[in-house]
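Novice: Build me a model:
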Amino acid sequence: MRWLDRFEEAVVVVLMAGMTLLAFAQVVARYVFNYSFVWALEVIGVMFAWLIFVGMAYGVRIGTHIGVDLLVRNLRPGAARVVGCVAAALCIGYSLVLAWGGLQYVLKMHEVGILMQDVPIPQWWPRAILPAGFLLLAFRFTQVLVAAARGEAVHMISDESQDALKLKETGTTGLAE
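Specialist: As a prediction, this is how the structure comes out:
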């Protein structure tokens, strides 16, 4: 699923860059030219929502979500594996419930047919990220569940102290150089 990983990363990069450029253009237009793009705030809000929904799945994939794992770290490997599988299964269930609810919401928005306030497109188009984002999240948690069931190292939560020590040993900053 390398293509999905790259697509996910590209979407995050494009959304962040687009939000930044659009916000910058809006500020310049407003304060330099005394002009404002009426639609800019709404588009930035939509881009931010899409960034959140794609970003939460990306965070699961690379293991950067915040969590408390004191109990799991003190368990024997077999017990920790079971707890990891149960946690991943619960996350999958939660994501699927929210995907279903998001789908129902998007279908209702489609049925009602309301346009966005400043951009002449139906509201259900940008809101389609709700079920899509939660399905992507469920897929990422499924990958975590499979890895946990196989006994592979599962990184639902990052370990900042270990990451810092690795960076110190290699002499790098962790930033793209």
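Novice: CA only for contacts and neighbour counts going forward, please
Specialist: Fine.
Novice: you'd agree residue 29 is in a helix?
Specialist: Yes: when DSSP: H, G, I helix; E, B strand; the rest coil is applied, residue 29 is found to be in a helix.
Novice: Hmm, it is touching residue 35, no?
Specialist: Yes: the pair residue 29 / residue 35 is scored as a contact, 5.2 Å apart, by Cα atoms under 8 Å.
Novice: Would you tell me which helix is longest in this structure?
Specialist: Ranked by number of residues, the top helix in the chain under DSSP state H is helix 77-112.
Novice: which parts of that helix are buried?
Specialist: 80-85, 87-89, 91-92, 95-100, 102-103, 105-106, 109-110 (16 or more other Cα atoms under 10 Å).
Novice: Secondary structure element for residue 38, which one?
Specialist: Secondary structure from DSSP states H and E places residue 38 outside every helix and strand.
Novice: Going by neighbour count, list what's buried in stretch 131-142.
Specialist: Using 16+ other Cα under 10 Å as the test for burial, stretch 131-142 gives 131, 132, 133, 134, 135, 136, 137, 138, 139, 140, 141, 142.
Novice: out of everything not next to it in sequence, what's closest to the third one?
Specialist: The one in question is residue 133. Nearest residue to residue 133, sequence neighbours excluded (Cα to Cα, 6 or more residues apart in numbering): residue 53, at 4.9 Å.
Novice: count of neighbours near the one you found?
Specialist: Residue 53: 20 surrounding residues under other Cα atoms under 10 Å.
Novice: next one: the one 3 residues further on
Specialist: Other residues near residue 56 number 17, with proximity taken as other Cα under 10 Å.
Novice: And this one, please, so the two structures can be compared:
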Amino acid sequence: MFDRCKMLLKHVDTASKGLVICAMAVMTVLVVTQVVFRYAFSSAIDWSDEVARLAFVWAMFLAIPHGIRAGVHVGIDALVTRFSAALQERLFRLSAALGCILMLVLFYFSAQVTVYSWPELMPTINLTAAVYYIAILIAAAHSTLHLLLLVWGGSETWSEETMS
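Specialist: Sure, this is the predicted structure:
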């Protein structure tokens, strides 16, 4: 069952990674195009700043669960490294469980903000301002899945992939 859940999460990660790459590409193309238009043509694309900002927000939030999976988020372990391996593992799982609770709280409040901001439109494009918060909802849900898997499998959950 653990391996099946891990495989499903790998598929979610693959899709998410593709979205991060697309969002970064959109942001890059729009910013470069905007610079060219401003300096070469003394003109501007009125919606490019907003769409580039939206792409940046989506890329950053969708990348958070990948950092959780790889274990690259900032942590202070000066004290924890002095404990036995068994205690370190228990603390790792506790930390993942607490992180999971935090992500569920984030999901709850971002869902409320998404609903609240849904009627509000962006200034330059006919799109709800809630799309900024939808990225947070997705990131919180995806992060929760990763943290639950880490609580279940422990610190070695993804270790075979980081070695290759």
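Novice: Helices along structure 1, start to end?
Specialist: 2-32, 40-62, 70-73, 77-112, 124-127, 129-150, 160-170.
Novice: quick check, distance from the fourth one to the centre of its chain.
Specialist: When C-alpha coordinates are averaged (Cα atoms, centre = their mean, to the nearest Å), helix 77-112 of structure 1 and its chain have centres 14 Å apart.
Novice: Determine the set of other helices and strands touching it.
Specialist: Secondary-structure packing of helix 77-112 of structure 1 (3 or more Cα pairs under 8 Å, 6 or more residues apart in numbering; DSSP states H and E): helix 70-73, helix 124-127, helix 129-150.
Novice: looking at those helices, which is closest to residue 164 of structure 1?
Specialist: helix 70-73 (18.3 Å; Cα to Cα).
Novice: and the residue nearest to residue 133 of structure 1, what pairs with it in structure 2?
Specialist: The pairwise alignment with structure 2 assigns residue 53 of structure 1 to residue 61, based on TM-score structural alignment.
Novice: Its match reaches residue 134, doesn't it?
Specialist: No: with contact defined as Cα under 8 Å, residue 61 of structure 2 and residue 134 do not form a contacting pair (9.8 Å).
Novice: before we move on, back to that, what's the closest of the helices of structure 1 to residue 118 of structure 1?
Specialist: Residue 118 of structure 1 lies closest to helix 40-62 among the helices of structure 1, at 6.8 Å (Cα to Cα).
Novice: Nearest residue to residue 119 of structure 2 in space, please, no chain neighbours.
Specialist: Using Cα to Cα, 6+ apart and skipping the chain neighbours, the partner closest in space to residue 119 of structure 2 is residue 128 (6.5 Å).
Novice: aligned partner of the one you found in structure 1?
Specialist: In structure 1, the residue matched to residue 128 of structure 2 (TM-score structural alignment) is residue 122.
Novice: Repeat that for residue 71 of structure 2.
Specialist: Residue 71 of structure 2 maps onto residue 63 in structure 1, by TM-score structural alignment.
Novice: What's the local residue count around its match?
Specialist: By other Cα under 10 Å, neighbour count at residue 63 of structure 1 equals 16.
Novice: Just confirm it contacts residue 163, I think it does.
Specialist: No: judged on Cα under 8 Å, residue 63 of structure 1 makes no contact with residue 163 at a distance of 11.7 Å.
Novice: and the residue nearest to residue 119 of structure 2, what does it touch?
Specialist: Shown in contact with residue 128 of structure 2 (Cα atoms under 8 Å, 6 or more residues apart in numbering): 117, 118, 119, 120, 121, 122.
Novice: can you do 10 Å?
Specialist: 114, 117, 118, 119, 120, 121, 122 (Cα atoms under 10 Å, 6 or more residues apart in numbering).
Novice: Export these as JSON lines, with columns for distance to residue 48 of structure 2.
Specialist: Shown next, in JSON lines, are the contacts of residue 128 of structure 2 (distance: Cα to Cα, whole Å):
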{"residue": "114", "distance to residue 48 of structure 2": "23"}
{"residue": "117", "distance to residue 48 of structure 2": "21"}
{"residue": "118", "distance to residue 48 of structure 2": "21"}
{"residue": "119", "distance to residue 48 of structure 2": "22"}
{"residue": "120", "distance to residue 48 of structure 2": "19"}
{"residue": "121", "distance to residue 48 of structure 2": "16"}
{"residue": "122", "distance to residue 48 of structure 2": "12"}
